[in-house]
Every structure is written in C-alpha cells, then in structure tokens.
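**Student:** I would like to see how this sequence folds:
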Amino acid sequence: MRIAFHTPLNLFDDGGVSGDRRMARQLVAALETLGHVVEPVRAGRGYLPSADPACLDQHRADAARLSDQLLADYRSGIPRPDLWFTYHNYYRAPDLLGPGIATALGIPYVTAEASDSERRAFDEWSAQTEIVRHSLAAGDVHFYFTDRDRQGLEPWRRPGTALLELPPFITFGDEPPRHRNHSGPPRLITIAMMREGTKQNSYLTLARILARIADADWRLSIVGDGRQRAVIEAAFAGLPQGRIDWLGLIPRERALDELARHDIFVWPGVREAYGLVYLEAQAVGLPVVAFDSGGVSATVVPGETALLAPEGDETAFAGHLVAMLQDKARRERMGAAARRFVLDERTNARAAARLAEGLDLACRHRRDKREAAGSAAS
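**Tutor:** Okay, the predicted model is just below:
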C-alpha cells in the first residue's frame, strides 16, 4: 500500500533529537519492511505552545489550506494514499488533517500513540481535546504503546474501531555491544535531555535519591545536555566530589558503548511516556532501576529486568538501588535477562508483524463502513 504518514508533533526527519522522532522513524522502517511505500506528509509543525484560541485558529486555517491542496493534487493524478497513518495525536498536537482526508478519499485511518485526557476536556485545552476525540472516533485502528494510553482510548473501542497493543520497540543497525566487566565500584549511568518539565524533575529527583545513599560505593555517568544543565548540575553539586562524570550530548553509537561500560541504568522516569532509552540500556545487558510511572513498565519486565519503585517513593527507589549495588550476581542475572528480552521481544520484526495485523484489520473496517454507508444511501 501507499501510506500517508503524518506526525503532527514534529517532522520526524527534520534532524531534531527526540524520542517521538525516533519512534516515528522506527515505525516508518517497520512499515517499509512490509513492502509499503511510506510518504511523509509535509505539514508544518503542529505543536501548540499554548491553549490560546488564536493559535489553534491559525493551525486550523493552515491545515485547511494544506488539506485542500492535497486533495486537489490527488484529484489531478498525483498518486493518492491507500491508508492514512498518524503518529502521536494528542491535545498539544491534534491531527487536523487525517480524519477529513481519509473520509474524503474513503481510505482507512490509523493512529499510533494517540492519547486522550479527561482532565483536558474540561480546562483551557477543551477545544484541542475535542479535535483529538473527533479523530479517535473516526479511526479504524488505534495502536497503543502503554496501558495508560489504552485506558484513555477505551471509550473509542467499538465495532469498526479497534485498539491494538504495539509494545514499545527498538531497532539497531548492528547488534548492540554487551556489558563489560570492570574493576572498581559499580557504575551507574543515566541518559536524558536537560530540558524543563518531566526531564528536569527526574534529574532533580535522582539527585535527591543519590544524596540518600552517598555513603554507598558508586559512580554515576550522566549523558545529556540542554537548557537546564546549570540547574541540574547545581542539584548534584552536594554529592561527594568525584562521583559524577558529565559526558554531555554524544552520538547514539557512543552512547551504546558507554552503556556497556556501566552496570546499572538509573532514571526515575517521572511521568515518562515510556522511554526508548530503557530498551537501549537493557539491550546491552543493564538492569534498570526506575519509578513505576507513566509508561515505564511497558519497556521492562518488572522484577526480572528492572526494579520499579512506586511513583514518588524515593525511599523505596533508594532501597532498590542499594540492593542492586550490593549484589553483583543479581545485576548480572537481571542484565542477561534484559538483553534477551529486548533482542528477542522488542524488535522491528515483532513490531512489523503487529502493524501488518492492524493494517489488515483497518482495511476491513473501512470497507465495512463504506458498504454500510452505501446500503444506507440506497
């Protein structure tokens, strides 16, 4: 099939560094392994920085013009898509194109990682949330990555609209390196951008947790950079001197190699959507210590590849970390299980098989809807 692939939040091939761009690229690669032709929808960035009605009106006007242009192009003979696929449709980046164009062309409409927010339906974001809900009602198949997202999508599970689990997955060009033993104290590592919001909150939380176990024997490497680096560095300044190595922003290949030089991946993940970095760390053979927050549990096997503390329980988190620091055999056992889990179960091939199932179902749903509409018209 020819698939129109729309990413309202960010153009996935614009060179930016973010988890949503990376997952979008992985989805495209998985779809292409199935033999589909994937054509990115060249729309402007649809992120809404505020709930200002004027901002939404401008985005709507831009989308209406682009929609008219795309439909005119398809009518003029430019190859039209057989299916519309939107990735990451939510209240700050609602899909203003897909439902209307899919209806006009009579083609299936599919989403991945769409989400709904009951809270946002009754605050200043209500208009944007209503757009998201319109697209959810129009869908033939919605792929969800986490159980949290599934819960939000449940009201739209109905005849003709399916919800299918697509667990977070990760692709590697070459087999990732294996964890390497070393001398000296256990090495912790974390990887995250240093920006406002959830990332900064997790960094500040990690600094407080490590202060609780300052007497334990460990070193921490931090990979990442961003606008809030000075604030984050200040949060770690009270820890014993020489414990923290600031590695900055490094290429993915080098990041994988750094992971392999360490023993435990530690990242609180406060309200994390899911976090591909958890899969990367496990792929090289590191156990994970994190909060059971957001979609983190969708990326690990709790108790087997990771120790998850209740969200916000910094005492429990510190206890898990100390237990891991003191038990090398446990670290190695969990690390080996983590590598098997990611390389066997969270692969491009597994994702492609699930996508194939969903696209086939979406085509059947759309065909049934067209036939039902034709019968009603008759």
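**Student:** can we go C-alpha only for contacts and neighbour counts from here?
**Tutor:** Will do.
**Student:** which strands and helices sit next to the top helix by length along the chain?
**Tutor:** Ordering each helix of the chain by length in residues (DSSP state H) puts helix 348-377 first. With contacts taken as 3 or more Cα pairs under 8 Å, 6 or more residues apart in numbering; DSSP states H and E, helix 348-377 sits against helix 19-33, strand 109-112, strand 141-144.
**Student:** select, out of those, the one closest to S135.
**Tutor:** Across the helices and strands packed on helix 348-377, S135 has its closest neighbour in strand 109-112 (8.8 Å, Cα to Cα).
**Student:** elements contacting the next helix or strand after the closest one?
**Tutor:** As assigned by DSSP states H and E, the chain's next helix or strand after strand 109-112 is helix 126-138. Helix 126-138 sits against helix 98-105, with contacts defined as 3+ Cα pairs under 8 Å, 6+ apart.
**Student:** residue contacts, the nearest residue to E32 once chain neighbours are set aside?
**Tutor:** Of all residues not flanking E32 in the chain, V38 sits nearest, at 6.8 Å (Cα to Cα, 6 or more residues apart in numbering). Going by Cα atoms under 8 Å, 6 or more residues apart in numbering, V38 touches 2-5, 28, 31-32.
**Student:** you'd agree V38 is in a strand?
**Tutor:** Yes. Under DSSP: H, G, I helix; E, B strand; the rest coil, V38 sits within a strand.
**Student:** now it: how far from V28?
**Tutor:** 7 Å (Cα to Cα, to the nearest Å).
**Student:** returning to what we had before: turn the helices and strands packed on helix 348-377 into TSV, columns for mean neighbour count and distance to H88.
**Tutor:** Shown next, in TSV, are the helices and strands packed on helix 348-377 (neighbours: other Cα atoms under 10 Å; distance: least, Cα to Cα, whole Å):
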stretch	mean neighbour count	distance to H88
helix 19-33	19	8
strand 109-112	27	6
strand 141-144	26	10
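**Student:** tabulate the ones you listed (a markdown table), appending distance to A373.
**Tutor:** Formatted as a markdown table, these follow (distance: least, Cα to Cα, whole Å):
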| stretch | distance to A373 |
| --- | --- |
| helix 19-33 | 30 |
| strand 109-112 | 16 |
| strand 141-144 | 19 |
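**Student:** give me the three-state assignment for Q58.
**Tutor:** Look at Q58: counting by three-state DSSP, its state is helix.
**Student:** what about it, neighbour count?
**Tutor:** As a burial measure, Q58 scores 11 neighbours (other Cα atoms under 10 Å).
**Student:** one more to put side by side:
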Amino acid sequence: MRIAFYAPLKSPNHPVASGDRQMARMLVKALRSYGHNVEIVSELRGFLREPVQENFDALRTKAQQEIARLSELWARDGQPDLWFSYHPYYKAPDLIGPELASTFTIPYVTAEASYSNRRNSGLWAETQALVAQSVEQAALNICFTHRDRQGLAEAIPNAALGMLAPFIDTSAFLKTPPRSAPARLVTVAMMRPGDKLASYGMLAKALGLIGHLPWTLSVVGDGPAREDVTALFAGLPAERIEWLGAIEPAAVPEFLYGGGIYVWPGFGEAYGVAYLEAQAAGLPVVAQDIAGVPEVVRHGETGFLTPPGDVSAFAAAIERLLTREDERAALSQAARRFVLDERSLDTAATRLADLLAKVASS
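**Tutor:** From the prediction side, this is the model:
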C-alpha cells in the first residue's frame, strides 16, 4: 500500500530525540519492512504546550494550508491508499488527516491515540472533541496499552480498536550477549519539569536509603531541568554518580550493556521505550506499577514494579537485586528473552501488517 504517514506531536524527522520520535521512526520502519510505500506527508507540528486560543487558531490555519497543498499534490500525482496518524491526543490533534481521508475516500488509521475525560475543559475540550471525531472516523485505532484502549472504548463506544504491544528495533542487541556489572545502576531519561523531574526526585530519595550498599549510578539525559535534577542528588556522594548528558540513540545499547540494573520510577510514562531497550540488554528493571509501565515490564519476571509513590518499596527492590545475584541473573535472562522474542520490530511488523490487511480488505 501507499501510506501517508503523519505524526502531529513530533515528526520522525524532528531534530530532538524523544520516545515519541523513536516510536514514529520504528512504525515507519515496520511498515516499510512489509513492502509498503510510506511517505511522511507533513512536517507540521501540531503540538500545543498551553491552551491558548490564538496559538490554536494559527495552527489550524497552517493545517488548512497543508490540506490544500496535499490535495493539489494528490490530484496531480495520485492519492495514497491509507492515512496513518501516529499519537493524536488533546495537545496534538490531527488537524490534517481526517479531512483529507474523507475528501479522497481513503481509510484513516490512528496509532496510540488517547482520550482523557480529565482534560475536558476550556480549549482542551475542543481539541479532545477533534480527537474523538478522528477516532470515531478511523477504520482502525491501534492501541499500544490496555489503558489507552479502555480510555478510547469508554469515550467513543463505536471506535474500531486493535492492539499492538510496544516494541523496539532489537537488531542492535542481538549480537552482543549481556555483561555483568550488577552494582552499576543506569537510567536514560530526559531532564524536564513535571513527571520526569518527579521520577528523578524519587530515585534520589530511594538511593539515599541504600547508601550502605556499593552501588553507582550512571545517567544518560539532558534538558531544561538539568540543574534541578542534579540538585536533587546533591545529598548523595558525588563520586557515585556519573552524569553523561545526552548521547546519540545509536550509542544507547552500548551504554546499557555496561549496566547491571535499570532504575526509573516512571511517573506518567505512556509505556517507556527505554525500559524495553534496557531489558533487551539483559538489565532487570526497577520501576513503579504506574501508568503504562506494566505494559513493558513484567513484575517478578523481568523486574520489579513497586507501589506508586512508595520510596521505601522502590529502594527495597533495588536492594534486593543488588544483594541477590542469582535472582538478578534470572531476571536478566528473562528480560532479554521477553524483548527479543516478543517485542521486536519484526514481531510488531507482522502484527501491524495483519491489522492493516483487515482495513484494506474491509
């Protein structure tokens, strides 16, 4: 199929790395691996940081310009077979695809769309209504988590829903066996206000409770809250913490292979691609049983998920893996098998192809 791909939150070509950009790129790669002709049809970023009407009006004007441009292009060169919209939600609704799909009578598909009743106020109520309309129009809405599926099903009962488990490109992890550095804790996370800063804060508090153990922590990440993040760890021995800043995505696997346990509380995580990457490198995970994290970490099998907000429990889970080598090794092996066998790009591509084949034949 010829697929028009659009990510209103962040284009796969966006210069700033993030989990959203990474998943957009992997979806494109998965679609192309099955022979689909995938074109990223617009670079317009439909993200609204705050509910400001003036900004939204300007965005809608730009979206209409994109609709006009693509309409002219398709009328001249032929239309695609399907529109694929990645991650439309209240802060980044798809303002282009639904109208074009309707005008050119092609299937409209979303992946990782979400809906939250808590956001139905002010301008967000308007943008969520647009998301709901696009989800209802869609021939298929591909959900990555059961939480998102439930949210869509409750808000839009007529929505056509399918499941695709979060996945990563495991090719960088296949040839290198796990290495053992059990006392080296590692994490990969952006440094920004909100949930990320809250997770760093919880991690710092937890490490403060296990100072009697010989751990070190290596952190990959940077961002506008860097000074706030480092201040949270000021009470811990500086020689135990290594701040590596931002690194290229291609360097992340080698970094993870140098660790022993992946530690990240995960406030607000949709699911967390980094958890899958860590497990692919053979690192058991310590995280919270919160948001979408249980979709990518199996409690007691590939890591430990602790009660939300319970710093003592989080610290105890880290201590358990630091002091029980046999258990840590067993979880390490299970974590690697889980991702390589069940969450690879090849597995996801097959599932995605099956889902889209049903859309094409309907």
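**Student:** what about the helices in the stretch 151-300 of the first structure?
**Tutor:** Counting by DSSP state H, counting those that start in this stretch, the stretch 151-300 of the first structure has helices at residues 198-212, 229-236, 252-260, 276-283.
**Student:** so which of those comes closest to R150 of the first structure?
**Tutor:** Across the helices of the stretch 151-300 of the first structure, R150 of the first structure has its closest neighbour in helix 276-283 (18.7 Å, Cα to Cα).
**Student:** and stretch 269-277 of the second structure, what's buried?
**Tutor:** By neighbour count on 16 or more other Cα atoms under 10 Å, the buried set for stretch 269-277 of the second structure is 270-277.
**Student:** matching residues in the first structure for that stretch?
**Tutor:** Stretch 269-277 of the second structure corresponds to residues 272-280 in the first structure, going by TM-score structural alignment.
**Student:** please name whichever of the helices and strands packed on helix 348-377 of the first structure is nearest to G374 of the first structure.
**Tutor:** With Cα to Cα, the closest approach to G374 of the first structure among those belongs to strand 109-112: 18.7 Å.
**Student:** gap between that closest one and the chain center?
**Tutor:** How far strand 109-112 of the first structure lies from its chain's middle: 15 Å, per Cα atoms, centre = their mean, to the nearest Å.
**Student:** that one vs the second structure, mean deviation?
**Tutor:** Compared with the second structure after the fit, strand 109-112 of the first structure shows a mean deviation of 0.5 Å (mean Cα distance after the TM-score superposition for the first structure).
**Student:** which residues are in contact with that strand?
**Tutor:** For strand 109-112 of the first structure, the external contacting residues (Cα under 8 Å, 6+ apart) are 83-89, 98-99, 102, 138-145, 359, 362.
**Student:** returning to that earlier point: the residue nearest to E32 of the first structure and A30 of the first structure: what is the separation?
**Tutor:** Distance from V38 of the first structure to A30 of the first structure, counting by Cα to Cα: 10 Å.
**Student:** one more: Y91 of the first structure?
**Tutor:** In terms of Cα to Cα, Y91 of the first structure sits 26 Å off from A30 of the first structure.
**Student:** what does W218 of the first structure give?
**Tutor:** W218 of the first structure is 39 Å from A30 of the first structure, where distance means Cα to Cα.
**Student:** with A376 of the first structure instead?
**Tutor:** 38 Å.
**Student:** ok, now E304 of the first structure?
**Tutor:** 28 Å.
**Student:** contact partners for A318 of the first structure?
**Tutor:** Applying Cα under 8 Å, 6+ apart, one finds that A318 of the first structure lies in contact with 209-210, 212-213.
**Student:** show me which of those residues are buried.
**Tutor:** 209-210.
**Student:** and of the contacts of A318 of the first structure, the nearest to V284 of the first structure?
**Tutor:** Of all the contacts of A318 of the first structure, V284 of the first structure sits closest to L210, with 23.6 Å by Cα to Cα.
**Student:** the closest one -> the second structure?
**Tutor:** Taking TM-score structural alignment for the superposition, L210 of the first structure sits opposite L207 in the second structure.
**Student:** next one: T190 of the first structure
**Tutor:** Counting by TM-score structural alignment, T190 of the first structure lines up with T187 in the second structure.
**Student:** next one: that match from Y257 of the second structure, what distance?
**Tutor:** Distance of T187 of the second structure to Y257 of the second structure, given as Cα to Cα: 12 Å.
**Student:** also A287 of the second structure?
**Tutor:** A287 of the second structure sits 19 Å away from Y257 of the second structure, going by Cα to Cα.
**Student:** again with P284 of the second structure
**Tutor:** Relative to Y257 of the second structure, P284 of the second structure is positioned 12 Å away (Cα to Cα).
**Student:** what's the neighbour count on A357 of the second structure?
**Tutor:** Residues near A357 of the second structure, counting by other Cα under 10 Å: 12.
**Student:** that one -> the first structure?
**Tutor:** Aligning on TM-score structural alignment places A357 of the second structure opposite D360 in the first structure.
**Student:** dump the residue contacts of its match.
**Tutor:** No contacts exist for D360 of the first structure under Cα under 8 Å, 6+ apart.
**Student:** distance from stretch 274-288 of the second structure to the middle of the chain?
**Tutor:** Counting by Cα atoms, centre = their mean, stretch 274-288 of the second structure is centred 14 Å from the centre of its parent chain.
**Student:** related to what we said a few turns ago, do you know which of the helices and strands packed on helix 348-377 of the first structure lies nearest L343 of the first structure?
**Tutor:** Closest to L343 of the first structure of those is helix 19-33 (Cα to Cα; 15.1 Å).
**Student:** what's the average distance of that closest one to the second structure?
**Tutor:** After superposition onto the second structure, helix 19-33 of the first structure lies on average 0.5 Å away from the residues it aligns with, using mean Cα distance after the TM-score superposition for the first structure.
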